[in-house]
Each structure stands twice: as C-alpha cells, then as structure tokens.
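S.K.: Okay, predicted coordinates and the sequence, questions at the end:
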Amino acid sequence: MLAELSIKNFAIIEALTISFEKGLTVLTGETGAGKSIIIDAIHLLAGARGSSEFVRYGEKRAELEGLFLLDDDHHPVYSKCEEFGIDVSDGMIVLRRDLSSSGKSICRINGKLVTLAILREIGQYLVDIHGQHDNQELMNADNHLSLLDQYGGQKVKQALEIYRDIFKNYDMLRKKITQLSDNEQEMAHRLDLLQFQLDEIESAELKPNEDVLLLEEKNQIANFEKVYDSLHNSYNALHGEHKGLDWVGHAMSNLEDVASINETLKGLSETISNAYYLLEDLSYQVRNELESLEFDPERLNFVESRLNEINHLKRKYGQTVEEILVYSAKIEEEIDTIQNRESHLDKLQKELQSILQDLSIEAKNVTSIRNNYAKILIEEIHRELKELYMEKTTFDVNFSSKMTAENELKYTASGIDEVEFYLSTNPGEPLKPLNKTASGGELSRIMLAMKSIFSQHQGITSIIFDEVDTGVSGRVAQAIAEKIYRVSIGSQVLCITHLPQVAAMADTHLYIAKQTKSGRTKTSVKPLADEEKIKEIGRMIAGVEVTELSKEHAKELLSLAHTSKG
C-alpha cells in the first residue's frame, strides 16, 4: 500500500505530505482544488512521462516521493527489484522523482538512481491508476491474455511451465535449423571463419593448465639469482668447520658423555641427536636443490614467447586455456555440422517434428484450461455487471490462434492463443472488441466490474480511481460505491469522486482545498472527522449551500454505507 506521499513545488502545490491508510480513501473537494494533481503526482512516481509544466511557477524543480509498504513476502515486485539490483528491506519501497524546470527528470528507487523505464516497470507492480478515459490495462487487448492467465492462477501457471520447458527445446532446434538453412554464401563465409579459428588454436598445440604452469616457471627463472644465493648461503651456514652442524655435533658429543648419569640428561641427548641428524638430512636436500639449479636464458625466452602466444589466443577465444579448448571443441562441432549440413538438417527436422508433437499436446492443454477459466470469468463478469445494472450487457472472451506468414500455427512462449475481451452493451448488437464498444458511464461500470475480479489476482498494492464515477447517479451510483468498496477489501483504493454515495463508503475521507496567500494559490489536505464528513457529503448532495435537509440525507447515506459494509 501507499503509506505516505510527499509533494513539493508541483503544479499549484507548494509543499504537501499525505499519509494514507488501508481500505478505501476518498478525495473530495471543489473543482480545481488539486485532487487530480495529487493523482498526477502518484502517476509520475509510477513512471508516467513528465514535463517542465508540472514544476510550480518560479521554482527550479518539483520533488515527489512515495513510501510503499509490502505485506506479502512473495510480492512479484521483490524479484523485479532484484533483477535491477535494487535492495528492498523491511518490506519498504521508496520511489522518488525530481522534475527540473528544464525538463530533466531524476528517478530513484530506495536511493538507487534508475532510468524512467525501470521506474515504470517497478511502478506498475505498486500502483494501478484508472481514469474515466485511461483504462489502459483492461482496454488494451495485448494485456487480455495475461489477465486471463492471472485469473486462472496455479492451474494455468503449471500447464504453462510444462509447455515452456518443451518450447525452449523447440525454439532452440528451430533456430539451429534456420541457421543451417541460411544461403550458401553466408554459410561459406561462416565456414571459412571457423576453419581459420580452429587452425589457429590447433596450431598452438595447447595443453590443459599450460598457462598456469608456464607462469610459475617464468617466476622461478626470473628469480634464479635470488633462489641460488639463498640456497648457497643456507648450505654454507650448516656445513663446514665451525658452522651450524659442526657446533650441533659438538653439543651432541658432550651430552652423550653424560647421558647415562640420569634420565633428564639422557632425554636431552636424544633430542639434540635427533635434531643433528634432521639438520644433516636437510642440508643434503639443500645441496641437491642447489646442484639441480641451472640458469637457462633461452628457456626464459621460450616461456615468455609461449605466454605471449597464449595471451594472443586468450584475447580472441577465452580468458583461460581451458576456455579456449572448450571454444575449439564447439567450433569443431559447428564446422562438422556445416560441412554435413544436409544430414544434420534432416536429423534436426526429425527431432523438431518429434518435439512438435509434444508441444502441440501441451499447447492444446493450456488452451483447454484457459477456455475453462474463460467460461467462469464470463459468468463472474456478467454477475458483476448485473449488480451494476448492466444486465443486458454481454461479455465474452474471444479466442483465436496465432498464425505464421505461411498460415501455420505459431508457437510462442505464451502458447498458441490470442485472447481479446469482447462486449455488447445492448441486445441485438454484435459483440465487438472492448476498446471499441463502451464509453462514458458505461465504460466506468465495465471497468469496475472487471477490476473487482482481476484485482484479486494481480497483487497490485494500490488501486487509484480518478473520477471513474462520472456520468452516473441514483441506484447505479450506489452500486458503483459498493463495488469500489469491495475492491478496497483486497487492495488499498484511493478514489477521487463527486458522488456522495462513494464518499459515504470511505474508510478515510480526505478533503482537498485551495486558498490564496500572498498572491499564490496553495493546496491543502485535511482528514475529515465524522461531523465534517456529514457536512462535506451534504455539500456534495446539495451543491454550494449545505442545508439541514442535505445534512440529514448525508447522515442517512453514511448509515446505509455502514450497514452495507457489514
């Protein structure tokens, strides 16, 4: 949910901080007070395009910031944030956007600078804004398939996962076949390039781990003098008259003379004897190592030359010798495939046909499950429309198959189905695509009917209705109010309204007002207490002058709303 919104120097708003609660929050006030400006600010925070016109006159920039709280640990926005390297802790996401008077925009999510595209992608999981003429998601046919899949839940998801596992192999084989079927000239050029690369690698006669071993050898040769001096000095310190071993030998002889006197002396004698023979053995090892040393400047030249050759290959084919050898095996396989492409094509085509049979079965299974849920959805939509006094409206889910240019079934990651919602608002009229059918008050009710169903499956934290109740009154207005409230039970709903019936259903009622101070217009937001709600709803009923009768009517509406909520 949207917990807090901060706005500074935005349109007619100088500075404003609004806290929002769960459930249904309505925003009311006179025309021009700034209600839609607040929604515009949220829209921009969610990634809508902005302009310098939003910056308050005389200021350098506008600042917008929104705090969203997530109750669900498995909310899809977590994985989306992880994809973009955005840290989300304690279930909080802060969106921030600064708009300069020059038209530039700076976007941040939890303090991390992001592009407008990333802000929009994250924002769509947090806020869903609907205006009377701005029902993009539901009205856009491109979204209808995913909406149906969301409605189908786990059964559709599981069927799609099985289908997509097969589709990956199908898609990979299809790409291989396409690549092999390219024209002769391209294939010849490709073969020449691969053969040149393979010859270059094979002529180097690389051995596994060769670069590591050569680097170690180069290091030893380069440090020959230092190693020689250290071994030579170590050996001389141990061997010779009046050297280390000579003095230890004297100590050993002296202790041997008195070792029989007591156990302590015997122990000391044995210890120093062991030390003497150990040092003597070590001195021989040092001498052998010293005698084996041989400085070979030609070997150093060879090692350096070999390393240069390997580094040249690394720049082209891999970061290690192992990677180069893996690449060599890969292109060798591709060369064989190209040289024998007819037989490979035949083999791949047979594999593709075999996979295609399984793919077709799983695609039809996905379609069947979608059709089943489409029927249930149609019944639910009709029930919702009936409650909104649109019982004569017919809703349908139109299925068609994706086709290739050759008029064959087209398999994609989402299956073979194309889905579009169709509608007829009057008996006798044919069903037409949703975006070409309804308008005005009808559109508002259709959108609400659909939203009341889909909002349960989408996981959107905040849904905003911007004057979707325009053009309705009476019993339809009451039905819309109850429908908006029902949506708010599963999602936080913010609603700008001119209908007293909707205002009466609110859990929180915010009054938006504007005033002129020092020659400038300012907007303020005030949460209304019970008595203030009665007065504001009375104003919405009666117009400018609030009478006792309108207050009584307002009380009656609030009482009915309380009863309706249960």
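M.R.: Now that the structure is in, tell me what you want to look at.
S.K.: drop to CA atoms for contacts and neighbour counts, all remaining ones
M.R.: OK.
S.K.: What is the neighbour count of residue 444?
M.R.: By the measure other Cα atoms under 10 Å, the count of residues near residue 444 is 24.
S.K.: That one belongs to a strand?
M.R.: No - going by DSSP: H, G, I helix; E, B strand; the rest coil, the assignment for residue 444 is helix, not a strand.
S.K.: Next up, the contacts around residue 465.
M.R.: 129, 130, 131, 493, 494, 495, 496 (Cα atoms under 8 Å, 6 or more residues apart in numbering).
S.K.: neighbour-wise, which of these leads?
M.R.: Of all the contacts of residue 465, residue 493 has the most neighbours under the rule other Cα under 10 Å, reaching 30 neighbours.
S.K.: what's residue 541 in contact with, if anything?
M.R.: Counting by Cα under 8 Å, 6+ apart, the residues that residue 541 touches are 500, 550, 554.
S.K.: any idea which helix or strand carries the last one?
M.R.: What it means is residue 554. For residue 554, the element it lies in under DSSP states H and E is helix 548-565.
S.K.: Would you state the helices of the stretch 301-450 of the chain in chain order?
M.R.: For the stretch 301-450 of the chain, the helices defined by DSSP state H, counting those that start in this stretch cover 321-339, 341-387, 440-458.
S.K.: List the buried residues for the first one?
M.R.: I take that to be helix 321-339. For helix 321-339, a neighbour-count test (16 or more other Cα atoms under 10 Å) marks 321, 322, 324, 325, 327, 328, 331, 332, 334, 335, 337, 338 as buried.
S.K.: Verify the stated contact: the third one with residue 317.
M.R.: Yes - under the criterion of Cα atoms under 8 Å, residue 324 makes contact with residue 317 at 5.3 Å.
S.K.: that older thread, would you turn the contacts of residue 541 into CSV with neighbour count?
M.R.: Conversion of those to CSV gives the following (neighbours: other Cα atoms under 10 Å):
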residue, neighbour count
500, 24
550, 20
554, 26
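S.K.: Which member of these is positioned nearest residue 469?
M.R.: Comparing the contacts of residue 541 against residue 469 with Cα to Cα places residue 500 closest, at 10.7 Å.
S.K.: And here is the other one:
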Amino acid sequence: MLVDISIKNYALIENQHLSFNEGFNILSGETGAGKSILIGAIGLLLGEKGEQEKIRTGAESASVIGTFTINSNKAAIQWLRDHDIECEDNNVIIKRVIKNSGRGSSYIQSEPVTVKDLQEFTGLIIDVHSQHSHQSLFNKDNHRKLLDRFGGCDDLAKRVTASYHNVNDLRTKYNDYLENQDEYKKKYEEQIRLIKDVEITDIGQDEERELTQERSILLRGEDIYRTVKNITDISTTKSDSLFGLSTVRQLMSKLVDIDQTFESLYNRYESSYYEIEDILENLKTINIGLDFSPERMEFVESRINSIHGILKKYGPTYDLMMENYNTAKQYTTEYKDSRHQQLELEQEISEAEEELGKIARLLSQKRKMAATELELQIVSNLKQLGMEKVEFKIEFSNKMGTTGKTLCGPLGYDVIEFMISTNIGEPLKSLKSVASGGELSRVMLALKSVLADSDDISTLIFDEIDTGIGGSVALALGKHLKELSKSKQVFSITHLATIASFAQKHIKIEKEVKLGHTYTKVRELVAEDRVEEVSRMLSGTSNDESAINHARKLILENSQ
C-alpha cells in the first residue's frame, strides 16, 4: 500500500506531505483545484513521463518521494531480489526527480533505476484506473489479458508464446534451407565432378615435371643414344682413356709401395677413378632403358595434356588443385549431412507443432473454465452497481487460415471478446457498440474488483470513474468501493458527495493565492471540515443548512 507521499515544487505544489490509510481514501476538490496535479505526482512514482513544464515556476527541479509497504507481495519481493535491492521491514521508498536541464533520475531504496524498471516494479504493487482508461475495454486483446489474469493463465500463455516462437524459428530455418536448396544441390554436383576428375586423372605430385623431362629426352633420344654409346664404347677398348687411367692407377699404387708420401695423391686419384667408372656404368643403364617408340611418345604427350587440362580447370598448381579437391570432399560430406539434418528438422518441427497444439488446447480449456466463473462474478458485481438487467458473456472464436484450418497464434487458438447486454431482450453485443461511458466505468470497476482477489496488488486508484453517473448508481458505486477497500487500499478521486461520504480518510485539494503566487494545498478533512466539503459537493456551497444536514446524515450512514 501507499503509506505516504512527499511532493516538492511539482506544478502548483510547493512542499506537501500526505499520509494515507489502508482502507478507503477519498480525494475531492473544486474543479481546477489541482486533483490532476496530485494524480500526476503519483504517476511520476509509477514511471510516467517527467515533463519539465511540471516543475514549479522559479524552481530548478521537482521531486516526489513515496513510501510503500509490500508485505506478502511475492512478485514485488522477487523483483527486488532479482535487481539486488534490499527491502527492510517490507518498506520500499521510491523517489523521482525531474530537472530544468531535462535530465531526471529515479530511485528505489536509494538505488538508481531506469524508468522502465520503475514501471515494472510499481506495476506489481499499484493499479491506476482513470475515467478514460475504460476505453481499453474496446481492445479485444485486453479482454484476453484480463481473462488470463483472472484464471491464472499467464504462465501457461507464456509457455504457448515460447512454444509458438520455437515453431516459427524452426520453420524459418527449414524454409531458408529449402529456399537455397537448388543452389546447394548445384554446388554439390560441381564438387562431385571435381572429385571424380581429380581421382580419375590421378596425378602424382611430381608427375608433370618427370614427364616433361622424359618428353625432352624422347625428342632428342637418338642423339642421346649415340653419344652415350660412343662414350661407353670408348670405355670398353684397351686403348681408351679409361684403360689408360686404370694403368696409371696401378703405377701410382707401386709408388705408394715405394714411398708412403704418395698415398694421399693415390687416394685422390683412386676416388676420381671410381667416380668416372660409376658415371660410365650409369650411362650404359640409361641407354638400356631408353624407349624411343612412337607409342611411348604419344602416351607422354597425352598424359601431359591431361595434366595441363585438369590443372587449368582446378589448379593452376598441383597444391591448389589438391586444396580444392579436399574442400570439395568436405562440402559433399556436409551436404549429405545436411540432407540428414533436413529430415531431423522436419521431425523436430512436427514434434514442436504437436507440443504447441497440446499446450494451446490446455490453455483454451483453462480459459473457458475461468470464463464461466468470471462471467458470474462480473454479472454479480454489475448488479450491485445498479445494472440489474445486465447480461455478460465471454465469447470464444478461433483464428482460421485460408484453408479453413484453425490456426494457433502466439497466444493460443482463442480470439476472446467480452459481450454485454444492458437491457432485457437486447442481444449480446461488443462493449464498444453497447455500453455508455458510465456503464463502461462500472464494467471496468467490476473487473478490477474481481481481479483484486486474484493478484497481490494492494493499492487501487480510481480517478473520477464516477463521471456520468449519480443517484442510486452513485450510492451503489460508493458501497462497492467501500467493500473493495476491506481487502485493498482504495483511492477514489470523486466529485460525488455520495461516494465521498463512504471515505475512511477524506483529503481535500484546494488552491490558495499568497503574495501573488498560486499554490495547491492538500489537507485531511476531519469532523465539521469534512461535513462542509460533502455539503459543498452536494449543493455547490458549504453554507446551505439543508445540504449540511444531508451531508452529515450521509457521512453518518455510510462511513460506519
């Protein structure tokens, strides 16, 4: 509940402190006295926009501080824990400051918070209904929200929303896959051709270089053969140079036997001799292995052309070709895996859709059960508020696709609308087309009253919801608010004396001019001051004796 509020330099309020009761608090005052200023100050605490124009003339800033008790409000306590804000003795102090510079600040328990945070937290502890907010009943989506709140369906609705988005994400992923499938398949086929070409050609890493060398040999094969043969022929005759070198080797060996100083020269000579001998043997082997056939030349040329073709297509170097080959192998593997993933994704979508339908059907069942009870309670409250002939129903319909199939949206299958008939014989119609402003205010009050028992919000503020009513309806409305205040802290800003007479605490807002400046003053009314104010609300003046007597009687009868 709202324990107290301190307002400084806000609009026409210079410095004001107010304390409030747990039960039924009435705020009244003449038109233009500043009732909207007080509501605006409370609105600041609730996270409404802080306008520089609201700062009192001559002041640099305006501030509003409110003390709230949250008691057993589990949602509010958990919110504070989630934001690492301590709460001592269930008391929470909220402060809001607006400055001429355009900058402002918000605090919960001296901890700076954002306006969004402020809105989130105060939305858990206080609920405001103004004379215009009943227009929200024209929005069918609000009907669904109110029903879910009453029936305790919010958590289940959140599960449906999460499941719906999961299905949508899976479908998007699947559609993206299908949309690019032709491109993926085309690339897959290209990669398969690359792999086959490279594997069929089967190029060795140094094969091109070796074949190029062989072709060079084949092109000058006969010259090479004759030259090598001449060299080897010379080495096989006794008169050739190798034979002479062998004779020299033998003679040098004798020199070593005579004198060891010749040994190093002999070793050098012997090493050179064996090297020359090995070279000659290799030349003989080359000649033996030479193939000068046209068939071999044709094969070498063909193979080199094949290698050049594949490298031109997938290279141009062997290493780059093999890199592209390995990349293609990886892509084809991933493509095959993706086909498998497609089947898994289809299965996942099917299971997710089944789960969504299951939760959504459960939500619909729970809503329909809650709707029956809500209808009964709303009708009961509306009859107490003077709408004796009222009929109120909650209509369910389904979203339909173009094929006639029922669709599940992010909030389930249901399209929910409140329907009302205010006179016997009149058919049920939408609230927008049937109810007057006064009737809508009572419908909203009936809803607020019913919902008050289904949440932990402890403070309800009604800003002139009595507009357009009077007489017995006003009396019924006052009784209803008084009854509601037994379980909730209720504020009502009213211009009706009948409703004001039910107050447990009556606060008057009035203007005062002092030293050429206008101020809005707020004070609690007790005893005869309260009688005078109710009298003024009855007759327009506080001096009418009959009005004073009537006011005293109303207060006596209704404030018990």
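M.R.: Thanks, I have it. Model, not experiment: these values are computed from the prediction.
S.K.: Redo the contacts of residue 465 of the first structure as a markdown table? Include distance to residue 447 of the first structure and secondary structure.
M.R.: Formatted as a markdown table, these follow (distance: Cα to Cα, whole Å; DSSP: H, G, I helix; E, B strand; the rest coil):
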| residue | distance to residue 447 of the first structure | secondary structure |
| --- | --- | --- |
| 129 | 12 | strand |
| 130 | 9 | strand |
| 131 | 10 | strand |
| 493 | 15 | strand |
| 494 | 16 | strand |
| 495 | 14 | strand |
| 496 | 16 | strand |
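S.K.: of those residues, closest to residue 303 of the first structure?
M.R.: Checking the contacts of residue 465 of the first structure against residue 303 of the first structure by Cα to Cα gives residue 129 as the nearest, at 67.8 Å.
S.K.: list the contacts for that closest one?
M.R.: If you count contacts by Cα under 8 Å, 6+ apart, then residue 129 of the first structure has 43, 135, 463, 464, 465, 466 around it.
S.K.: counterpart of the fifth one in the second structure?
M.R.: Meaning residue 465 of the first structure. Taking TM-score structural alignment for the superposition, residue 465 of the first structure sits opposite residue 462 in the second structure.
S.K.: Mind telling me what element its match is part of?
M.R.: In the assignment (DSSP H and E), residue 462 of the second structure maps to strand 459-463.
S.K.: thinking again about what came up before, indicate which one of the helices of the stretch 301-450 of the first structure is closest to residue 81 of the first structure.
M.R.: Of all the helices of the stretch 301-450 of the first structure, helix 440-458 comes closest under Cα to Cα, at 17.2 Å.
S.K.: which one of the buried residues of helix 321-339 of the first structure sits closest to residue 232 of the first structure?
M.R.: Distances from residue 232 of the first structure to the buried residues of helix 321-339 of the first structure, taken by Cα to Cα, are shortest for residue 321, at 36.8 Å.
S.K.: shouldn't that closest one be in contact with residue 314?
M.R.: Yes - between residue 321 of the first structure and residue 314 a contact is recorded at 7.4 Å, counting by Cα under 8 Å.
S.K.: Report the spatially closest residue to residue 100 of the first structure, excluding sequence-adjacent ones.
M.R.: Leaving aside its sequence neighbours, residue 100 of the first structure sits nearest to residue 61 (Cα to Cα, 6 or more residues apart in numbering; 4.1 Å).
S.K.: Please verify my assumption that the one you found contacts residue 55.
M.R.: Yes - if you go by Cα under 8 Å, residue 61 of the first structure and residue 55 touch, sitting 5.8 Å apart.
S.K.: in which helix or strand would I find the residue nearest to residue 241 of the second structure when sequence neighbours are not counted?
M.R.: In this structure, residue 241 of the second structure finds its nearest non-sequential neighbour in residue 235, 7.0 Å apart by Cα to Cα, 6+ apart. Under the criterion of DSSP H and E, residue 235 of the second structure resides in helix 221-236.
S.K.: where do the strands sit along the stretch 451-560 of the second structure?
M.R.: 459-463, 489-493, 505-514, 517-525 (DSSP state E, counting those that start in this stretch).
S.K.: With distance to residue 477 of the second structure as added columns, please give those in a markdown table.
M.R.: A markdown table is the format used below for these (distance: least, Cα to Cα, whole Å):
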| stretch | distance to residue 477 of the second structure |
| --- | --- |
| strand 459-463 | 12 |
| strand 489-493 | 11 |
| strand 505-514 | 17 |
| strand 517-525 | 22 |
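S.K.: Helix, strand, or coil at the residue nearest to residue 108 of the second structure when sequence neighbours are not counted?
M.R.: Using Cα to Cα, 6+ apart and skipping the chain neighbours, the partner closest in space to residue 108 of the second structure is residue 94 (4.7 Å). Using three-state DSSP, the structure places residue 94 of the second structure in strand.
S.K.: Quick check: the gap between residue 94 of the second structure and residue 127 of the second structure.
M.R.: In this view, residue 94 of the second structure and residue 127 of the second structure are 16 Å apart by Cα to Cα, to the nearest Å.
S.K.: The two: which is more packed in?
M.R.: A side-by-side neighbour count of residue 94 of the second structure and residue 127, using other Cα under 10 Å, places residue 94 first with 22 against 17.
S.K.: Show the contacting residues for the equivalent of the more buried one over in the first structure.
M.R.: Counting by TM-score structural alignment, residue 94 of the second structure lines up with residue 95 in the first structure. Counting by Cα under 8 Å, 6+ apart, residue 95 of the first structure touches 45, 46, 65, 66, 67, 107, 108, 109, 110, 119.
S.K.: Just name the closest of these to residue 251 of the first structure, please.
M.R.: Of all the contacts of residue 95 of the first structure, residue 251 of the first structure sits closest to residue 110, with 74.0 Å by Cα to Cα.
S.K.: How many neighbouring residues does the closest one have?
M.R.: Applying other Cα under 10 Å, we find 17 residues neighbouring residue 110 of the first structure.
S.K.: which residues touch the closest residue in space to it that isn't next to it in sequence?
M.R.: Once flanking residues are discounted, residue 110 of the first structure sits nearest to residue 94: 5.0 Å by Cα to Cα, 6+ apart. Going by Cα under 8 Å, 6+ apart, residue 94 of the first structure touches 65, 66, 67, 68, 109, 110, 111.
S.K.: Just the element for the fourth one, please.
M.R.: This points to residue 68 of the first structure. Going by DSSP H and E, residue 68 of the first structure is in strand 61-69.
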